[in-house]
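S.K.: Let's see this in three dimensions:
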Amino acid sequence: MKKILLSLMAMLLAVGIIGCGGGTDTPKAPEAKQVKLGIVQIVEHPALDAARQGFLDLLKEKGYDEQRLVVDYQNAQGDQANLQTIARKFVQEKSNLVLAIATPSAMAMANETTDIPILITAVTDPVSAKLVKSLEQPGTNVTGTSDLNPVKDQLQLIKELVPSAKRVGVIFNASEINSQVQIDLADKVAPELGLELVKVTVTASSEVMQAAQSLVKKVDAIYLPTDNMVISSMAAVLKVAEENKLPVVAGESNAVENGALATIGYEEES
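M.R.: This is a model prediction of the structure:
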């Protein structure tokens, strides 16, 4: 989050929103202009909400109050069409900057503009999502942070919590690039840990409970990557898991606060 704030300050200077003063004889106080900040979030759930709030809290600490900052927060409610509408709205209204929370939000925004600076957070792999050319040199109008999970450590945690575990159920939305990146990593490391992944894909939040039920009696534990669709319906997974005494290891810490057994990961809020 602090890296994002540094990126933001650099962008504000670049677009001339923060004045630097002028003249060698009589320095002037920095000129403050009002910033139009668009925030687009794919869906409401605790991890993404915490990322947004942490970002706004940091801005406030740096003096960006209501007089200097106009925030337009839009939530797509998990709908890709809504994301596209929101992205077009920010472009048409000429936002100075956009904070895109989660991979689908970032991709929708980047597809709509190459001119407006875009800050990203809660994005698993910006390179695979073709948002940047590299993490070191983005080479586009996109910058920010990656929240790629330590997938191997998280699967290892399952072995530590359930030493007898052999089969691990995984529920994910294959159309989310961020999820597929994590699944690819899990596929590589699971055999090293003596684990077999039993994967179930979903295409809508309404399918999550059925997916969890399909894993009962087939697996020894459930692993939930940071998948926006699944995490937003995590209560359904936890209900099935509790009824069947299946431990759930999650990809992000907020899921633990909401009932998952454990994780090894990052705090989204600063």
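
S.K.: CA atoms for contacts and neighbours, from now on please.
M.R.: Noted.

S.K.: Please name the spatially closest residue to residue 91 (chain neighbours excluded).
M.R.: Nearest non-adjacent residue to residue 91, counting by Cα to Cα, 6 or more residues apart in numbering: residue 113, 7.0 Å away.

S.K.: Does that neighbour touch residue 92 like I think?
M.R.: No. Here residue 113 does not reach residue 92: they are 10.3 Å apart, not a contact under Cα atoms under 8 Å.

S.K.: which of these two has more neighbours?
M.R.: More crowded of residue 113 and residue 92, by other Cα atoms under 10 Å: residue 113, with 15 against 9.

S.K.: Just give the nearest non-adjacent residue to residue 247, would you?
M.R.: Leaving aside its sequence neighbours, residue 247 sits nearest to residue 221 (Cα to Cα, 6+ apart; 5.1 Å).

S.K.: Would you mind measuring from the one you found to residue 238?
M.R.: The spacing between residue 221 and residue 238, counted by Cα to Cα, to the nearest Å, is 12 Å.

S.K.: so what sits against both of these two?
M.R.: residue 248 (Cα atoms under 8 Å, 6 or more residues apart in numbering).

S.K.: so how far is the one helix or strand residue 40 maps to off the chain centroid?
M.R.: Assigned by DSSP states H and E, residue 40 belongs to strand 35-41. In terms of Cα atoms, centre = their mean, to the nearest Å, the centre of strand 35-41 is found 16 Å from the chain centre.

S.K.: I'd like to know which elements it is packed against.
M.R.: Contacts defined by 3 or more Cα pairs under 8 Å, 6 or more residues apart in numbering; DSSP states H and E place strand 35-41 against strand 69-75, helix 80-92, strand 97-101.

S.K.: Now the second one, please; I'll put the structures next to each other:
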Amino acid sequence: MKKIIASLTLVTMLLASGCGAKSENEVQKVPTSDEKARIGIVQTMNHPSLDEIREYTIIGLEELGMKDKVDVIYKDAQGDSANINTIINQYVGENIDMIIPIATTAAQSAAAATNDIPIVFAAVSYPVKAGLVTDMNVTDKNITGVSNAIAIEDIFELSQKLTPNVKTYGFIYNLGEVNAVAGIDRAKAYCDEKGYKYVEATITNSSELLQATQSLVGKVDAIFTPNDNTVASAMSLLSSEAIKAGIPVYVGADSMVKDGGFATVGIDYKVLGRQVAAMAKRILEGETIKDNPVEIINQYSNMININTAKALGINIDEETLKDFQIIE
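M.R.: Okay, the predicted model is just below:
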């Protein structure tokens, strides 16, 4: 692909109502040398984790020398699936050069809307189960990206190290989020193998989170919630209620620890954003989607909220804390 000369700008646009027709260009779109390559980012909702992915995708592009080579357009669907479809259709109608959907729902919408425009998704935990690719190593359509599949088994092992008296876990998740359901399936398999009990509390929207949390009080020794956008959007509510009940909450992402979750072996979304940027750059500069199979985030971090630990009365020795990123 010819190198493209332009300037990197973040253009935050208001949602419009029109829908565009599908592009008929080839997957490997080649702007002329005096054109800007336009990248359209669509985010399912405003949330610290998703915001950080977007911000560090853009920062990553700058760090990789793309500052004067692309324009980035960003639109937030505000948690509305109809808005996601509208945004994607606008991008397709505008014949944009690349779409970067953040989170599973946005990626599924992008995949359904175009077979031509290159799609590089961010933060899709289980892209095979989401129907985006048939295999992590086979990207024979117009979509690839970076998965934020978390090390769920490692989180449970961490929980047994920090809170060894936990015998029953509570699972809170949104039944409508493919990534969350897949994560809980792995958690159940781990608990079944190790002989731990678990109690489920499912939700369909964030307004149900308080009741779901309260339903677990007195029944569980700890709570686990995976990468779940619905839970994450109201994580501070879950955290405060769990702290009142003296229950540690293990989570799947750094932002959820920042919002009061106890600990995780989780995802640093700065790393994920930069990884997405590197893949986008390669494809914009000539590599094909087929050349770039789905990647999994390449770095995890042990994280603990020390204020939550104190509120729960959990004492962590200094030697153990050396292995953690401390969040206050």
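
S.K.: from the helices and strands packed on strand 35-41 of the first structure, which stretch is densest packed?
M.R.: strand 97-101 (a mean of 25; mean count of other Cα atoms under 10 Å).

S.K.: ok, the residue lying closest to residue 96 of the second structure once chain neighbours are set aside - how many residues close by?
M.R.: Nearest non-adjacent residue to residue 96 of the second structure, counting by Cα to Cα, 6+ apart: residue 38, 5.6 Å away. Using other Cα under 10 Å, residue 38 of the second structure has 23 other residues around it.

S.K.: quick one: what's aligned to residue 38 of the second structure in the first structure?
M.R.: Matched by TM-score structural alignment, residue 38 of the second structure corresponds to residue 36 in the first structure.

S.K.: try residue 220 of the second structure
M.R.: Mapped onto the first structure by TM-score structural alignment, residue 220 of the second structure lines up with residue 219.

S.K.: Would you mind measuring from that match to residue 124 of the first structure?
M.R.: 26 Å.

S.K.: Who has more neighbours out of those two?
M.R.: Between residue 219 of the first structure and residue 124, counting by other Cα under 10 Å, residue 124 is the more crowded of the two (23 against 18).

S.K.: Make TSV out of the helices and strands packed on strand 35-41 of the first structure and add distance to residue 172 of the first structure.
M.R.: Converted to TSV, these look like this (distance: least, Cα to Cα, whole Å):
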stretch	distance to residue 172 of the first structure
strand 69-75	21
helix 80-92	17
strand 97-101	19
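
S.K.: Point to the residue nearest the middle of the second structure.
M.R.: With distances taken as Cα atoms, centre = their mean, the residue of the second structure nearest its centroid is residue 123 (3.3 Å).

S.K.: does that one really touch residue 150, like I thought?
M.R.: No. Contact criterion Cα under 8 Å: residue 123 of the second structure and residue 150 do not qualify, at 10.3 Å.

S.K.: thinking again about what came up before, contacting residues for the residue nearest to residue 247 of the first structure?
M.R.: Contacts of residue 221 of the first structure by Cα under 8 Å, 6+ apart are 158, 165, 167, 168, 169, 246, 247, 248, 249.

S.K.: again, 10 Å this time
M.R.: Residue 221 of the first structure makes contact with 158-159, 161-162, 165-170, 215, 241, 245-249, according to Cα atoms under 10 Å, 6 or more residues apart in numbering.

S.K.: Counting neighbours, what do you get for residue 251 of the first structure?
M.R.: Applying other Cα under 10 Å, I find that residue 251 of the first structure has 27 neighbouring residues.

S.K.: Excluding sequence neighbours, find me the nearest residue to it.
M.R.: In space, residue 251 of the first structure is closest to residue 225, 4.5 Å off (Cα to Cα, 6+ apart).

S.K.: Surely that neighbour and residue 147 touch.
M.R.: No. If you go by Cα atoms under 10 Å, residue 225 of the first structure and residue 147 don't touch, sitting 11.5 Å apart.

S.K.: Need the overlap of contacts for those two.
M.R.: Joint contacts of residue 225 of the first structure and residue 147 (Cα under 10 Å, 6+ apart) are 178, 252.

S.K.: In terms of neighbours, single out the busier of these two.
M.R.: A count of neighbours by other Cα under 10 Å puts residue 225 above the other of residue 225 of the first structure and residue 147, at 27 against 19.

S.K.: how near is the more buried one to residue 233 of the first structure?
M.R.: Using Cα to Cα, residue 225 of the first structure is found at 13 Å from residue 233 of the first structure.

S.K.: ends of stretch 52-71 of the first structure, how far apart?
M.R.: Counting by Cα to Cα, you get 11 Å between the two ends of stretch 52-71 of the first structure.

S.K.: buried sites along it?
M.R.: Neighbour-count burial for stretch 52-71 of the first structure, counted by 16 or more other Cα atoms under 10 Å, picks out 52, 54, 55, 56, 58, 59, 64, 69, 71.

S.K.: Look up how far residue 135 of the second structure lies from the equivalent of the fourth one over in the second structure.
M.R.: Spelled out, that is residue 56 of the first structure. Correspondence of residue 56 of the first structure to the second structure, assessed by TM-score structural alignment: residue 58. Residue 58 of the second structure sits 28 Å away from residue 135 of the second structure, going by Cα to Cα.
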